[in-house]
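Enquirer: Kindly generate the corresponding structure for this input.
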Amino acid sequence: MNSDQAAITEHLFTLRDYIRWTLSEFYRHQVYFGHGHVSAWDEASQLVLNAADLPWDTDPAVLDARLTPAERLKVLDFVRQRAEERKPLPYITGEAWFMGLPFHVDERVLIPRSPIAELIEQGFAPWLRPGPVNRILDLCTGSGCIGIACAFAFQEAEVDLADLSADALVVAQQNIVRHELSDRVRTCQGDLFAAVAGERYDLIVSNPPYVDADDLAGMPAEYAHEPALALGSGPDGLDITRRILREGADYLTEDGLLVVEVGNSEVHLMNSLPELPLTWIELENGGNGVFVITAAELQAHRHLL
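Expert: Purely as a prediction, here's the structure:
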């Protein structure tokens, strides 16, 4: 233990002490909150609780309990990674939550935060046609969070998780096993639809790379820990989305639905393809840039793509 660590651990003892100190370190280092929490207090609390192997919803009465010497050092290490290295908290703890489900994450995948969770909870109503959903594709799956959440929402469906990154699919497979879905969910490696050549789906959902060059250059330091392959997609952020739109109809059933998130690149897409009948979703829980389009609409407007 160095002298700085000793000075801290000699004066701080309880969970509450360390949450307060962590909060101060966050402000001192001007960390960015965008990977699970918008509140510095919530993130400081989760960091300290996790270091003590306590769940996020621990009874507040426990906050006055003292940490062991080993736990204090673990908090200090977590804070060093978060505040000095600017590593997002889910990469430090190895876990993120999406649609109320826990997922393993590390720096091979994006940290789950897609507003598509809201649509999954609603069963994609009213845009998805009524009736059984037999096959779902999560394209550019990363950790597998969207596809696995869909498997819980549509309990009879078979779900494919496709990604170019073999490393990302290792993480996705861990999450398939974690949620005991190996009988219905599988990983497929390849460049977009090449990973599932010849297949057809009732529902294709994608959170592809979509950050434009200007936004990518100005992102906070925390995003440098995420895989660059999963963030940027050309000058306007739409290189991959355009490919998905061009090829998507060939992988949807006749009454299938395509759902894509493009975030702030929504404006670029509206301007570049104004005649394409994309339906932009108003999200009640925050977020932007999610559109839906049916297989029939894609087929009828192929000449625009």
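Enquirer: hey, let's count contacts and neighbours off CA atoms from now on
Expert: Fine.
Enquirer: what's the helix or strand where Asp255 lies packed up against?
Expert: Here Asp255, judged by DSSP states H and E, is contained in strand 252-261. Strand 252-261 sits against strand 201-206, strand 290-294, helix 295-300, with contacts defined as 3 or more Cα pairs under 8 Å, 6 or more residues apart in numbering; DSSP states H and E.
Enquirer: compare with the first, here's sequence two:
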Amino acid sequence: MTAAMAMATATARLRAAGVADPARDARLLLAHAASVDASRITLIAPEEIAPEISERYEQLIALRAVRVPVSHLVGERAFYGRGFKVSSDVLDPRPETESLIEAALAEPFERVLDLGTGSGCILVTLLAEQAEARGIGVDLSEGACLQASANAVLHKVADRAEIAQSDWFAAVEGRYDLIVSNPPYLAKSEMADIAPELALHEPEMALTDGADGLSVYRLIAEQAQSYLTADGRVLAEIGWQQGADVKAIFEAAGWADVAILPDLDGRDRVLRAQNPA
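Expert: This next block holds a predicted model:
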């Protein structure tokens, strides 16, 4: 069987399983099975694929058909131009979170705190982009802390990044120029409608607070000022329909210059708030 035929068969199978972009996933997984760059797949399309590659590809497609994320199958997800190692212990880095990175890099900072660091994609990216900065990422999950530490090593920022297990601010000390977070913001009522890739293969504690989706914003609004420098700021990712509610929470807690920033699709995506001290 040629690579083109294998991809066509796989695409049909994934489409029948309800996968959103079956042709893309079929291509990426064949590239992984064949240990070639995805950009070379068109070059090998007319060629017969070796039996061992065909067997690996069949296994990968079978797993993708039951909605295991591609990133978990290949062990990596691209984010802000870098590849991050991922697992079922952490959320996949997502393109919309790059809006938070852009907002963070728009102003200088030397010390950054990442609350609920997960894969470490936010902290590691900020340190990689800001060569003089140092930071700490905290997460309640031990597995997430291990994953974040591995990504810090992978991207050569481990000497400037501390990863610690903590229930939000519980184990945090000191003051920071910037506090960032992508907290669990799905309401409990929304969980029944999420895609199988999320429901079955990503940690529930990173998706929802088990309540109205706003509890972590209340916690950050109440406590973060004690961990910021006088001119420090908070940036937090939000759900696209949460802008007004999150803005109101921070304004009620006395924060200055509270704003909701859009993502590349124009949807509300990032809270920005300044320490009023």
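Enquirer: can you redo the helices and strands packed on strand 252-261 of the first structure as a markdown table with distance to Val259 of the first structure?
Expert: Below are those laid out as a markdown table (distance: least, Cα to Cα, whole Å):
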| stretch | distance to Val259 of the first structure |
| --- | --- |
| strand 201-206 | 5 |
| strand 290-294 | 4 |
| helix 295-300 | 11 |
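Enquirer: Mean neighbour count, the ones you listed: which tops it?
Expert: Per residue and on average, the most neighbours among these fall to strand 201-206, with a mean of 24 (mean count of other Cα atoms under 10 Å).
Enquirer: Please name every helix or strand in contact with that one.
Expert: Going by 3+ Cα pairs under 8 Å, 6+ apart, strand 201-206 of the first structure lies up against strand 135-139, strand 252-261.
Enquirer: Indicate which one of these is closest to Glu282 of the first structure.
Expert: strand 252-261 (12.4 Å; Cα to Cα).
Enquirer: Please tell me which residues of the second structure the helix or strand where Ala6 of the first structure lies aligns onto.
Expert: In the assignment (DSSP H and E), Ala6 of the first structure maps to helix 3-9. Counting by TM-score structural alignment, helix 3-9 of the first structure pairs with no residue of the second structure.
Enquirer: aligned partner of Ala148 of the second structure in the first structure?
Expert: With TM-score structural alignment as the criterion, Ala148 of the second structure matches Ala172.
Enquirer: For that match, which residues are in contact?
Expert: Counting by Cα atoms under 8 Å, 6 or more residues apart in numbering, Ala172 of the first structure makes contact with 141-145, 161, 187.
Enquirer: What helix or strand is the residue most central in space within the second structure located in?
Expert: For the second structure, the residue nearest the mean C-alpha position is Pro93 (2.4 Å; Cα atoms, centre = their mean). Counting by DSSP H and E, no helix or strand carries Pro93 of the second structure.
Enquirer: quick one: it from Gly116 of the second structure, how far?
Expert: 13 Å (Cα to Cα, to the nearest Å).
Enquirer: What of Arg269 of the second structure?
Expert: Per Cα to Cα, Arg269 of the second structure is found 17 Å from Gly116 of the second structure.
Enquirer: Please apply the same query to Glu55 of the second structure.
Expert: Applying Cα to Cα to Glu55 of the second structure and Gly116 of the second structure gives a distance of 38 Å.
Enquirer: quick one: which of those two has more around it?
Expert: Gly116 (26 against 12; other Cα atoms under 10 Å).
Enquirer: ok, how many other residues are close to the closest residue in space to the more buried one that isn't next to it in sequence?
Expert: Nearest non-adjacent residue to Gly116 of the second structure, counting by Cα to Cα, 6 or more residues apart in numbering: Asp139, 4.5 Å away. Look at Asp139 of the second structure: counted by other Cα under 10 Å, it has 25 neighbours.
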